[in-house]
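[1] Pasting the sequence and the predicted coordinates here, then a few questions.
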Amino acid sequence: MDSTGCVNQRRSYNGELCTIRYAGKVAGTTGEWLGVEWDDPTRGKHSGEHQGVRYFTCKSKNPTAGSFVRPSRAADKPRSFLEALREKYASEFEEEAARRKLGDAASGDSLHKPIAISGKIVEEVGFDKIRKQLAELQELKIVLLDGLRVAGVLAHEGSAEQFQSACKEIEQTCPKIVELDLSRNLLNRWRDVASICDSLKRLKTLKLNGNRMDPPVGEGLRFERITELQLDDTLLSWDEISALTYQFSSLTTLIASANQISYISSPLSSTITTLTLEDNEISSLSSLRQLVSLDSLSCLSLRGNRINKIYESSPDEASPLRFSKNLQSVDLSRNRIDNWLFVNQLSLVFPGLQTLRISGNPLHDQSVGPSIVTGLPEKTMTIDEAYMLTLSRIASLKMLNYGTITEKDRSNAELYYLSLIGKELSAFPESAAREILPKHPRYSELCEIYGEPVIRRATALTGSGVAVNPRSVAARLLRIAFCLRRELPNPGNSVMNQDNALKEEVKVKEIPRSFDTYQVKAIVSRLFDLAPYEFRLIWETDELDPVSKQNIDDEDGWDSEDESINPSEPRNSSAFVKREVELVDGTRDIGFLFQSDLTEARIRVEPRYWCKQCKIFIRDTAFERTQHEATGKHQGNLKRFLRDIHRDNERQQRETQRAKSEVERLRQTVSGNAAGKSGNAASWKPAAPAPQASPRPVSLDERKKQMAQLAEMGVAIPDEYRGDMALAGEWQTVSEKVIGADGEKTGPSLGVRKRKHEGDEEEEEAKREAERFVSKGWGSRTREYPGAQDDADLDALLESTKDVKKAKPSTAEATPKENDKEAADVPSKGEGDSAAADSEQMPQTEKEQSEAAAVPPAPMAKSEPEEASTGVIFKKRKPKVMRK
C-alpha cells in the first residue's frame, strides 16, 4: 500500500482529529507506520521522535502531541458540507421520508417515537415545530457544523464537474447563511473554504477554529464579504495570518488566539478594528510594535499571555512605543504583571485608553505597601484596594474591569493613593524623596487637585534625641496630662477662698490613639482612685472661641448704679475663652478626636456625685454642692424624698400591725379563747424585752418644730398636736348665736367641721380597714360558740342596745324633757357678757350632740301648736362595727 501521498491529510480516529505528518517505516519495527499529530496534544505519546530518531515535526510545542498508527487502522468516514448540513438539521425528516417511500409503515413514526427514561414516558412538547423550522435549510441564517468531520465541498477527491455541481447545490440549499462555524473539522485546503464562502452570498462571519490549514494560500483567492474571521488554535504563524488578512478586504475583526504567537513580525491589514490575541506567548508590549501603524484599531485583547513589562530591553527614547489614540479598550488580564511601574506607563503607551481590564495578575496578590509605610501587617490587598490603586494611576480611565468609574470613585481612589504617597514619604528621610516621587508620576497633578498630604518624617522625642519612625507604635502614642483638683481638708466656707481651697494633681500617661473613651476612663480611674462613672473628662484645647463679654461679666442681679454708666464710653464687646471638649462615653477611638500632628494634650478630670433626690450628676466640689442644694428644685425633691420615706415607714408599720392582728386572731380562734381578754396572756407571745436606758425626752418646742416640718412635707399630724397648730383649712365653731322670736328661726351649724388633707383621709381609711373584723361562720347561725360563757357583759350590752332601738317613748314624755333641757341651757341676758355666754354654750352643745346620737328625739304631737325651737341637727351616723 502506497501511503506517501496521504501526508498533511486530516483524519479522525474514534472522534479524535489528527494530521498525518509522516508515512513510512520506523526503525526497530516491521511494516508501515503513519506519524500523526493529534489536535489534542495530550492524546499522543511523543513529539515525532522515536529512539533518538526524529521522523516528523509537530506544529504544537507540546511534547506529547505526536504518535504512530498503522495505515490499516479504520478511520472515521468524512462528510461533505451538504452531508454535514443535512445530518445536523434535517436527518430525521429525510429518514422518515425514505421510510414512507419504502412502505415501511410498521416501523412507526420515528419522529414521534416516545422517549423512555427509567421506565417513564417523557412527552416532548413543541420540539416538532422547532425541528420543522430547522429542517427548512433555505431559511437558516446561523449554521453550526463544528465537529462533524467536514472535509470540504466534497467528502473525497472528485472531478471538476462534481465540485462545481456541489457548489451550486450549496448555494441553492442554504442561501441565507450569515454566520458559519466550521470549527474542529477535517478541513486543510483554503480552496474548499473559498468555494463555500463564494456559494454563500450573505456570509459575514467565518469560524475556522481548531482546523489545520495548509500554509500556502492559493493565488487569486479572495474573501470579499467576510468581516469577522476566527482562527483560534489553527497553529498558523503570525506571518501566515498577516498575509491572510490582506485577502479579506472587508475584514474588521480578527481573532487568532492560542496560536503560540510570541512576536508580531509583520503588520496587519489597516481595516482591522478589533484584534484578539489571547492565550499566546507574548511577553512584552514592545512585541506589538508592528501594530502601532493600525490607526483604526480600537480594541486590543491580550488576555492570558505572559506580559510582565513594557519593553523587552531598555526603552528607545528616540522611538517610544505609542499606539494610536483610537485604541480605547485594552485587556491585560491573566498576565504576569507584578509591579506598579507597568501600570504607571500604560497611559503613555495607550494615550487614548478608556477601558482597561487588568485583573488576575500577580500584582493584585501583593500587599498595598510594606509595613514601614502602612503601619499594618502585610497582607494581600483586597479587590477594592486594587481597584482604587489602579484607576488612580491612569487619569483617562472610564471603565475598569467591566465596571464604570464614577466621579466619587475616582476622588476616593485618588485621595487614598495620595495618602499612601504621603505615608511613604514620611517613612523615609527627605533625601529619599528623589527616589520615591518618580515612582508616582501623578503626584504633582494630584497635589494640585487635592493639596499636598501631611508628611511627618522621623522626629526626635523631647529630651531624648532618639528619632522615632512615624509609622511605629511609639509615634501612635498620645501624651496626655490628666489634671484633678482636690479639696483641701479645711478650706473654709467662704466662696472667695474657693480657688485657694483646691489642690491640683497632675499625672502624665502615654495612651495609644486606638483607645476609646471607656479605656481612657479606666486608666484615669486607676490613677486617681475614682469610680469610673463619677467623673468626666474635659479636653482643654489651645483654640480660643469669641464670647460676648456681657455673657461673661453680667449676673442675674441688678443694681441702680448700672444706669449711671455713660453708654458713649467705649467698652470691650467681646472676649475669648479656651475651647473645651468633653470626651463622651463611646467606643470611638480618641485618635479621631485629636489631630494627627498633635502629640500632647491636657485633660481636666472633674469629679461628680449622684444626687439621689434630683437624679443628676453634680460636680463634686463644696461650692457646687452648696449651690445645688440651695436651689428650689433640690429642696422640693428633698421634701418629696423625706415624705416618701415617712409614708413608706407608716405603710410598713400598718402592714406589720395588720399581720400581727391577723396572726393573733387565728391563734385565738384555734385555742378557743375570745380575743381581747386581758387576763389570759397568749402563750406564744415573747417575753418582755430587757429594760433599756430611757432616751432623753424631747422638749415641747422641739416637738412643735418637728410637727411643723412634717406639716410642710404633707405628713399627717396627730390630733393631740393639731389644736396648737394653725393649719389652713381646719376650722372650729367657737361661738353660737340664738336668734330670737322676731327673726327667722334657723338651725345653727353645730359640731366641729374640718377640711381634711388627702393624707388624713388615707390614714383614716387605713385605720378603718385595720379595725374591720371578718365575720365568722358561727356569728349568727349558732347561738353558742367557743367562749360564750365568758361574754355575759357583752351580751347584756348588746341586749340593751337592741331594747333602746325597739323602744318608742311617748310624745308627752319626750317633749317636757326637751323643753327642760333647752330652758336649762339658754342663759339669761343679765348673766355676764355675751362672750362668756358663748364660751359656756359650746361644751353644752357638744353634750347635746352626744345625747342626740344615743336617744333619737320623739315626734311632736299634732294637736299641740307648733312653737319656735332650734333647728334640727343632722349628724352623719357612724357605721356599725361588725360583730366578731
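    Noted; the coordinates are in hand. Residues are numbered from 1 along each chain as shown.
[2] From here on, just use CA atoms for contacts and neighbour counts.
    OK.
[3] Gln278 and Val349, how far apart?
    Let me fix one detail, which is that residue 278 is Glu and not Gln. 19 Å (C-alpha to C-alpha, to the nearest Å).
[4] take a look at this one as well, against the first:
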Amino acid sequence: MAPNEAYVGQRRSYSGALCTVRYQGPLPSLKGEWLGVEWDDPTRGKHDGSHEGQRVFKCLSSSPTAATFVRPSRKPDPERTLLEGIKFKYAPSTTPKSVGQSASVGNAAIEISGKVVEEVGFDRIKKQLSLLADLKIILVDELAISGIVARAASSVEVKDAQRELQQTCPNIVELDIGWNTIETWQDVANICLPLKRLKILKAGGLRLRSFRATRSENEANPFQNIEELYLNECLLRPEQILQILSPGESCGFPSLKVLSLSLNELDVFGKRSQNSAVKCQSVRTLVLHNNKFRDLSSLPDITSLFPNIASISLQGNELSQLGLQTAQQFDTLETLNLAGNQIDSYAFLDALTSIFPNLTSLRISRNPLYERTHDGVEQQQSAASDSTSYYLTLARIPGLKSLNYTTITPRDREEGEIYYLSVAEKQIRALLDTKDERPLEQKAKIACGMHPLYTTLCGKYDREDIVQVFVESTKNQKPQSESARPKSELDIYAPGTLGSRLVDACFYIQKPEPECSRTFQRLLPTTVSVYRLKSLVARHFGLRALQFRLVYESHEYDPVEPISITTRNNRGKEDWDAWGEWDVDAVQEGHDLFGHSPADDELSGGDKDSAPKYMVREGQRFRKRETEVLDGMREWGDFLDLTAHDGSKRRDVKVRVEPF
C-alpha cells in the first residue's frame, strides 16, 4: 500500500486538523473520486455525511457539521513515529530533516530592526533537553504520530523501535499520545510495552478502528503497571471499552485505579454476556464527564465490572431521574459528582441515602433544583440561594462530610437539619391541611415520603412530630353521629371571609333554674364583642345584664400537681414529727389525698360523653383549662383556644354560664 493511499478508517491530518476517512468513492452529480472524512473538531465540517439529502456515510459524532468531502489528491500532513515526535519536541537539534525541518531554517540568523540577535544560553538548554533519558513526563499530543513505527512496518521493525525507545527514554512515568493519527489499540500496546515504569497513559482524542491488543505467550503485559488511563473524547461505545479493558478472559489493567471516559457521548454503560466474568478489581475512580446519561440505570453494570469502585463522576450529563429501585444499594461508593445535570427535585436527593449508604462526598451544584427556592420561587440573591440549597442538601444525607468541595462542620449540620425541619414542617402541614377525598392514612404516608428523615430529625432535636400527632389524633377521633354537625362543615369557607370566623358555640348553665333552658347552641363569629355576646346570652336564658360570668372550657389540660409516694429507709422521730398534726383519718370519705371528689372528674351539667375535668398521665395530674371571658369591647374570640395540636382549627366551643 502506498504511503498516501487512502482507505476507510485511516487517520489523516490536514493543516494540523485531524480527521478519519469514512468513505471512499464517487458522489452523485460530481465527477471523480471523493473522500468522506469526519473531523475531530465537529465545527470544521459542513454536513453529517449526507450529499444532496442522501446518506453516504455515518459519523461517530452526533454533530450535524462533523463531515466534509475532500479530493484524494489533497496531500495530508506528514506523520511521525513516537520517538521522532519526542525528539521533535524535547530535543529539536536531533530531529532528522526528513520530518520536515530544514537545516537552513535552523541555522538562519535572527534579525530585529536590521540587527542580528545573539543567542545566549540556548546551547546549554538544548544540551539539557537532549538528555531524554531523564524525562519522566512526555506530552506528544497533536504531533501527527502514527505509532511506534510507520504504518505497515514489519514485526522486526517494531521490535527494533521498542528497544530504541527503551534505551532512549527508560524513565517515562506519564505519557500523553492523544489527538494523533494512531489507528489501533495494538499500536498503543506496542508503544507501552518497552516503558516499564509507565503509570499514567493519556490517549484522548484517538479515533480507533480496532480495539483489541494481542500478545504472544512469552510477552509481558504492556499495561501491567498502568494506574491511570484517560480515554476522553474517543467516541467509544461500551463494547469497545470492554475490549480495551479485557482483551482476554481477565482484566488487561491489573493495577488500574483511575479510568476516565469523558466526552464519549455515552448514554449507557452495559456489560456484555461474553465478558460477564471479567472484573477490574483495582479500579476505584470512574470519570464520565459530559456524556449523555439520563439516569443511573447503568450503575449495576458499572459496579459489576468495577466491584471496588469508590468514586463516580457524572458531571455535565443529562441526569434527571434515578432509574433505579430504591432497594438497590452500592455499599462501596463514597464519592459522587452530579454537578451540571438536569436534577430538579429533592426526591432525587432523598433516595441517595438508601442507595449509597456510605456516601461521604457529594457535588451537585449547577442543577435546575438550585435555581429556585424550596417552594419554587426564583432566587434573587445567589448567596441566599447557595446557603438554602447547601442546608437542604446536607440535611437529607446524614453521613455526608463534604458537599460541593466544602467540608461540613458540626455547626453546619446542626443549622442545616434545623432549617430542614422548619421547611419540612411547613410543607407537611400544608399537605395535612388540604381538604380532599384522600384518606388520612394516605396523607400521612405521602408526608413521610416527602421527607423520609423528618421523624428521625424530630427525635434528634426533640421536636414535635406533626405527622405522628396527626395520625394519633385521627385514631382517637370519635365517629360522629348522623345528627351531629360534621366537623369540616365550616371549613369550606375561604380564609378572610365571615364564614371562616364562625364557631359552633354551646352555652350551658351549671345549675339551671326550672324555668330556664339548659343549653343554648348556635353559630357565632369570633369577632363579636363580649358585651354583645353577653346581651345575646342574657336574652336567651332570661338573665339580668352583666349579672353572670362566661367561662370558656378549653380542650387543653394544664398540670395541677404531681402524684408521688415518698419513701425513706431510715425514718426517725424527727421525720415523723415533720408531718405536723395532720391526721390521715381526717380525710373526708369519698375524697382523695388532694381533696378531690369523684364528682370533680365529671363535667358540670352531667354531660357524660365529654372529656373529664381531671386526668392523670404518667404520674402527673392535669385539670381542664378554663378561661373567663372578661367584660369589655374585645372580641370574644381572643379568649378561645382554637388551634389543635395537629395545626388544624377547632370549630366547637363550650362556654359555662355562671349567674351571680
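    Now that the structure is in, tell me what you want to look at. Note that the structure is predicted; figures quoted are calculated from it, not measured.
[5] Could you quantify their similarity as a TM-score?
    The TM-score (TM-score structural alignment, normalised by the length of structure 2) is 0.62; 455 aligned residues with a C-alpha RMSD of 3.8 Å.
[6] Comparing Glu278 and Val349 of structure 1, which residue is more hemmed in?
    Taking other C-alpha atoms under 10 Å, Glu278 of structure 1 and Val349 do not tie; Glu278 has more neighbours (25 against 19).
[7] Can you tell me what that one aligns to in structure 2?
    Aligning on TM-score structural alignment places Glu278 of structure 1 opposite His289 in structure 2.
[8] Ok, Ser298 of structure 1 next?
    The pairwise alignment with structure 2 assigns Ser298 of structure 1 to Ala310, based on TM-score structural alignment.
[9] what's the spacing between the residue lying closest to that match once chain neighbours are set aside and Thr388 of structure 2?
    Closest residue in space to Ala310 of structure 2, ignoring its immediate chain neighbours: Leu333 at 4.1 Å, by C-alpha to C-alpha, 6 or more residues apart in numbering. From Leu333 of structure 2 across to Thr388 of structure 2, the span is 26 Å (C-alpha to C-alpha).
[10] Please identify which of the two sits among more neighbours.
    Neighbours were tallied for Leu333 of structure 2 and for Thr388 using other C-alpha under 10 Å; the higher tally belongs to Leu333 (23 against 19).
[11] Let me see the contact set for the aligned partner of that one in structure 1.
    Under the alignment (TM-score structural alignment), Leu333 of structure 2 maps onto Leu327 of structure 1. Contact analysis of Leu327 of structure 1 by C-alpha atoms under 8 Å, 6 or more residues apart in numbering lists Ser296, Leu297, Ser298, Cys299, Leu300, Phe350, Gly352, Leu353.
[12] Among the residues you listed, which one is most surrounded by other residues?
    Within the contacts of Leu327 of structure 1, neighbour counts (other C-alpha under 10 Å) peak at Leu353, which reaches 26 neighbours.
[13] Of the contacts of Leu327 of structure 1, which is the nearest to Thr57 of structure 1?
    Of all these, Thr57 of structure 1 sits closest to Leu300, with 32.2 Å by C-alpha to C-alpha.
[14] Before we go further, the closest one is sitting in a strand, right?
    Yes. Under DSSP: H, G, I helix; E, B strand; the rest coil, Leu300 of structure 1 sits within a strand.
[15] contacting residues for it?
    By C-alpha under 8 Å, 6+ apart, the contact list for Leu300 of structure 1 reads Thr274, Leu275, Thr276, Leu277, Leu327, Ser329, Val330, Asp331.
[16] quick one, strands of the stretch 201-350 of structure 1?
    Taking DSSP state E, counting those that start in this stretch as the test, the strands found in the stretch 201-350 of structure 1 are 205-207, 228-230, 253-255, 274-276, 299-301, 329-331.
[17] Would you mind putting those strands into TSV with distance to Ala522 of structure 1 alongside?
    As requested, the strands of the stretch 201-350 of structure 1 are exported to TSV (distance: least, C-alpha to C-alpha, whole Å):
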stretch	distance to Ala522 of structure 1
strand 205-207	75
strand 228-230	72
strand 253-255	69
strand 274-276	65
strand 299-301	61
strand 329-331	56
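[18] Go through these and name the closest to Lys120 of structure 1.
    For those, the distance to Lys120 of structure 1 is smallest for strand 205-207, at 40.7 Å, taking C-alpha to C-alpha.
[19] who are the neighbours of that closest one, in terms of helices and strands?
    Applying 3 or more C-alpha pairs under 8 Å, 6 or more residues apart in numbering; DSSP states H and E, one finds that strand 205-207 of structure 1 contacts strand 179-181, strand 228-230.
[20] a markdown table for these, including distance to Lys802 of structure 1 and mean neighbour count?
    Formatted as a markdown table, those follow (distance: least, C-alpha to C-alpha, whole Å; neighbours: other C-alpha atoms under 10 Å):
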| stretch | distance to Lys802 of structure 1 | mean neighbour count |
| --- | --- | --- |
| strand 179-181 | 126 | 19 |
| strand 228-230 | 129 | 20 |
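[21] between those strands, which one is nearest to Ala814 of structure 1?
    Between Ala814 of structure 1 and these, the tightest spacing by C-alpha to C-alpha is seen for strand 179-181, at 136.9 Å.
[22] okay, and that closest one goes to which residues in structure 2?
    Going by TM-score structural alignment, strand 179-181 of structure 1 sits over residues 174-176 in structure 2.
[23] Superpose on structure 1 and give me the mean offset of that stretch.
    When structure 1 is overlaid, stretch 174-176 of structure 2 sits 0.3 Å from its aligned residues on average, using mean C-alpha distance after the TM-score superposition for structure 1.
[24] Going by residue numbers, what spans are strands in the stretch 601-750 of structure 1?
    616-619.
[25] how close does the match of Leu333 of structure 2 sit to Leu348 of structure 1?
    From Leu327 of structure 1 to Leu348 of structure 1 the distance is 12 Å (C-alpha to C-alpha).
[26] Please report the residue range of the longest strand in structure 1.
    Using DSSP state E, we find that the single longest strand of structure 1 is strand 535-548.
[27] so what does it touch, helix or strand wise?
    Against strand 535-548 of structure 1 (3+ C-alpha pairs under 8 Å, 6+ apart) you get strand 574-582, strand 600-611.
[28] Serialize the ones you listed to CSV and add fields for mean neighbour count and distance to Gly304 of structure 1.
    CSV is the format used below for these (neighbours: other C-alpha atoms under 10 Å; distance: least, C-alpha to C-alpha, whole Å):
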stretch, mean neighbour count, distance to Gly304 of structure 1
strand 574-582, 13, 58
strand 600-611, 17, 55
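[29] Just put these in JSON lines and tack on distance to Pro267 of structure 1.
    Formatted as JSON lines, these follow (distance: least, C-alpha to C-alpha, whole Å):
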{"stretch": "strand 574-582", "distance to Pro267 of structure 1": "71"}
{"stretch": "strand 600-611", "distance to Pro267 of structure 1": "67"}
